[in-house]
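[1] Please work out how this folds:
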Amino acid sequence: MTRLLVVEDDPQLVRALVITLQARGYGVDAAPDGTTALRIAAARRPDAVLLDLGLPDMDGTDVLRALRGWTGAPVLVISARRASGEKVAALDAGADDYITKPFSMDELLARLRAAVRRTETPALTPDTVLVTTDEFTVDLAAKKASRAGRDIRLTPTEWQLLEILVRNPGRLVTQRRLLQDVWGVTAGNKTNYLRVYMAQLRRKLEADPSHPRHLITEPGMGYRFEE
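    Take a look at the predicted model:
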């Protein structure tokens, strides 16, 4: 049984989440504040955490950083905070996903299933050479990509973006990280760079660039590579 920890101080929302999640076969613990959450997490070792940021005793990002000190379990932030800066801060602190309130329970369940599934998929090992999808292949050793057996010419910048995403399969890579890793620390807010280069990558690699299957945008947050 997959065990979840719900960290939320709204009792009505907690009740709705517990009933829904238990009905889907999850084991659920709940904590109304950060201190209780960290105690329960250490004792119960949850497989995933649903974390509100507005807790009565500490900010949720502090709970997140504390969890990331010892566990790699996926953490899905559920918060009423909609500012992109808040989202980026949570993702940079180690969140796997960010869901704004109010949300549909079906969306939450789908994102939870995806997060848990990703933890069951082995990460790339340092000696991984080929990453293959049904549309293209990425050769990390040769630093090239191909479609239908034909090499695709990528610019150095396109390759850098693609390599970062491919080396983190299924994980959301924030806009800030991509910008800083590819263009440097001074480019932290140049999100238009990312839109341009990601569009170019999709045109070269995706069968239907307007409906990408592998190079996915998470609006306002970043990008994700799905095999």
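[2] only C-alpha atoms for contact and neighbour calcs from this point on.
    Noted.
[3] Could you check how far residue 126 is from residue 165?
    To residue 165, residue 126 is 15 Å away according to CA to CA, to the nearest Å.
[4] Just want to know which of those two has more residues nearby.
    residue 165 (22 against 7; other CA atoms under 10 Å).
[5] ok, that one - contacts?
    Applying CA atoms under 8 Å, 6 or more residues apart in numbering, we find residue 165 in contact with 173, 223-225.
[6] Next one: residue 184 from residue 176, what distance?
    In this view, residue 184 and residue 176 are 10 Å apart by CA to CA.
[7] likewise residue 60?
    Residue 60 is 20 Å from residue 176, where distance means CA to CA.
[8] With residue 32 instead?
    31 Å.
[9] which of the two has more neighbours?
    residue 176 (21 against 18).
[10] what helix or strand does that one sit in?
    helix 175-183 (DSSP states H and E).
[11] That helix packs against which elements?
    helix 156-166, helix 191-205, strand 222-225 (3 or more CA pairs under 8 Å, 6 or more residues apart in numbering; DSSP states H and E).
[12] let's see 10 Å
    helix 84-92, helix 156-166, helix 191-205, strand 222-225 (3 or more CA pairs under 10 Å, 6 or more residues apart in numbering; DSSP states H and E).
[13] Can you convert the ones you listed into a markdown table and add a column each for distance to residue 147?
    Formatted as a markdown table, the helices and strands packed on helix 175-183 follow (distance: least, CA to CA, whole Å):
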| stretch | distance to residue 147 |
| --- | --- |
| helix 84-92 | 32 |
| helix 156-166 | 14 |
| helix 191-205 | 7 |
| strand 222-225 | 17 |
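[14] Out of these, which gets nearest to residue 113?
    Shortest distance between residue 113 and the helices and strands packed on helix 175-183, using CA to CA, is found for strand 222-225: 15.9 Å.
[15] Can you pull out the residues in contact with the closest one?
    88, 91, 161-178, 191, 194, 198, 213-218 (CA atoms under 10 Å, 6 or more residues apart in numbering).
[16] Past the strand or helix carrying residue 119, which element shows up next along the chain?
    Using DSSP H and E, residue 119 maps to helix 105-120. Next in sequence after helix 105-120, counting helices and strands by DSSP H and E, comes strand 130-132.
[17] mind listing what's buried in that following strand?
    Within strand 130-132, the residues that count as buried by 16 or more other CA atoms under 10 Å are residue 131.
[18] structure for this one too, so we can compare:
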Amino acid sequence: MPTVLIIDDDERLTGPMRFLLEAQGFAVLVAGDGAAGLRAVIDERPDVVLLDIMLPAMDGWQVCQEIRRFSQVPIIMLSALGMELDRIRGLELGADDYLTKPFASQELIAHIRSILRRVQWDTARAPDSRLVIGRVRLDLAARRAYKGDVELALRHKEYELLSLLMQQAGSVLTREQLFSQIWGTDWMGDTRTLDVHIRWLRQKIEDDPSAPQYIQTVRNVGYRFAGAREAT
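    I've put the predicted structure just below:
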């Protein structure tokens, strides 16, 4: 039975959400502030976190950052803030998804189940293996990336994107495939966020980002990571 942790101080919302989720077969935990939410992530190890932004003392942005310091648990941010910049900010801080209040109950359930399916798919991909292409190395079990002997400081989405590209090295991944796997099929944000993440990755792994050796652009299609024989 998957466990969902709700971090939200609005009991008018958390009560109905608990009832809805339990009726769908989830175990539910509720934390009324950021500090309690962080303790619950550490102690209870939930499968999914539903994180409100407007929290007392420590807001959802800060809580998301703190969770990402020690856990890769999937995070769905919930907020009445509907601005596109707020959505992008949440994803850049490490959230996996973002829902704007008010949302339909079945929409919430669909997002949770979609994330759980992606986690199961990731787990099935030989999590103890390591990938080495040229001087770039991924430790999939530890979720760490290296260039040579230097560990790379990657944002959550940067790591996810690099991992996906390297696991399909030599093959072209379309923009649609990348968005579906990294941001979800329901992503409605600025599609340029993919190009921004590619630029950030190139700055970290390429010797010359303006002439990339590893992450190659396939014009009008998408991107590919160089195959093992291409990278030196």
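[19] And the TM-score between them?
    The TM-score (TM-score structural alignment, normalised by the length of the first structure) is 0.63; 166 aligned residues with a CA RMSD of 3.5 Å.
[20] quick revisit: and the angle from the helix holding residue 176 of the first structure to helix 84-92?
    Relative orientation of helix 175-183 of the first structure versus helix 84-92 (axes from the mean of the first three to the mean of the last three CA atoms, to 10 degrees): 70 degrees.
[21] Quick check: helix 175-183 of the first structure compared with the second structure, mean distance?
    On superposition with the second structure, the average gap between helix 175-183 of the first structure and its aligned counterparts reaches 3.9 Å (mean CA distance after the TM-score superposition for the first structure).
[22] residues in contact with the helix holding residue 119 of the first structure?
    Against helix 105-120 of the first structure from outside (CA under 10 Å, 6+ apart): 2, 4, 16-17, 20-21, 24, 47-50, 72-76, 78, 96-100, 169-171, 226.
[23] thought residue 179 of the first structure was touching residue 161?
    Yes: if you go by CA atoms under 10 Å, residue 179 of the first structure and residue 161 touch, sitting 9.1 Å apart.
[24] Residues that sit against both of these two, list them.
    Contacts common to residue 179 of the first structure and residue 161, judged by CA under 10 Å, 6+ apart, are residue 194.
[25] Point me to the helix or strand that includes residue 145 of the first structure.
    With DSSP H and E as criterion, residue 145 of the first structure is part of strand 144-147.
[26] Next, the buried residues of that strand.
    144-147.
[27] Can I get these in CSV including distance to residue 121 of the first structure?
    As requested, these are exported to CSV (distance: CA to CA, whole Å):
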residue, distance to residue 121 of the first structure
144, 24
145, 22
146, 24
147, 24
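[28] Now do the same contact list for the spatially most central residue of the second structure.
    Per CA atoms, centre = their mean, the C-alpha nearest to the average position across the second structure is that of residue 96, at 3.7 Å. Residues in contact with residue 96 of the second structure, defined by CA under 10 Å, 6+ apart, are 48-49, 72-77, 90, 115, 156-157, 182-184.
[29] Check residue 170 of the first structure too.
    96, 114-115, 117-119, 121, 123, 214, 216, 223-227.
[30] quick one: buried residues of stretch 61-73 of the second structure?
    61, 63-64, 66-68, 73.
[31] Inside helices: which ones of the residues you listed?
    61, 63-64, 66-68 (DSSP state H).
[32] between those residues, which is nearest residue 150 of the second structure?
    Nearest to residue 150 of the second structure among these, with distances taken as CA to CA, is residue 68, at 20.6 Å.
[33] isn't the closest one right up against residue 93?
    Yes: at 8.1 Å, residue 68 of the second structure counts as touching residue 93 under the criterion of CA under 10 Å.
[34] returning to what we had before: mind checking which of the contacts of residue 170 of the first structure are buried?
    Looks like the contacts of residue 170 of the first structure have 96, 114-115, 118-119, 214, 216, 223-226 buried, using 16+ other CA under 10 Å.
[35] just to revisit the earlier point, please, a PyMOL command that selects the buried ones among the contacts of helix 105-120 of the first structure?
    Entered in PyMOL, the line below selects the buried ones among the contacts of helix 105-120 of the first structure, by 16+ other CA under 10 Å:
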select buried, resi 4+17+21+47+48+49+50+73+74+75+76+78+96+97+98+99+169+170+171+226
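[36] Which of the contacts of helix 105-120 of the first structure fall within strands?
    4, 48-50, 75-76, 78, 97-100 (DSSP state E).
[37] Quick check: the two most widely separated of these?
    Distance extremes for those: the farthest pair is 4 and 100 at 18.9 Å, using CA to CA.
[38] In the helix or strand hosting residue 166 of the second structure, which residues are buried?
    Here residue 166 of the second structure, judged by DSSP H and E, is contained in helix 156-167. Within helix 156-167 of the second structure, the residues that count as buried by 16+ other CA under 10 Å are 156-166.
[39] for stretch 77-94 of the first structure, same thing?
    Taking 16+ other CA under 10 Å as the criterion, stretch 77-94 of the first structure shows 77-79, 81, 87-88, 90-94 as buried.
[40] Leaving out chain neighbours, which residue sits closest to residue 145 of the second structure?
    Spatially, and ignoring its direct neighbours in sequence, residue 145 of the second structure is nearest to residue 138 (4.6 Å; CA to CA, 6 or more residues apart in numbering).
[41] mind checking which helix or strand that neighbour is in?
    Assigned by DSSP H and E, residue 138 of the second structure falls in strand 136-139.
[42] Fine, thanks again, bye for now.
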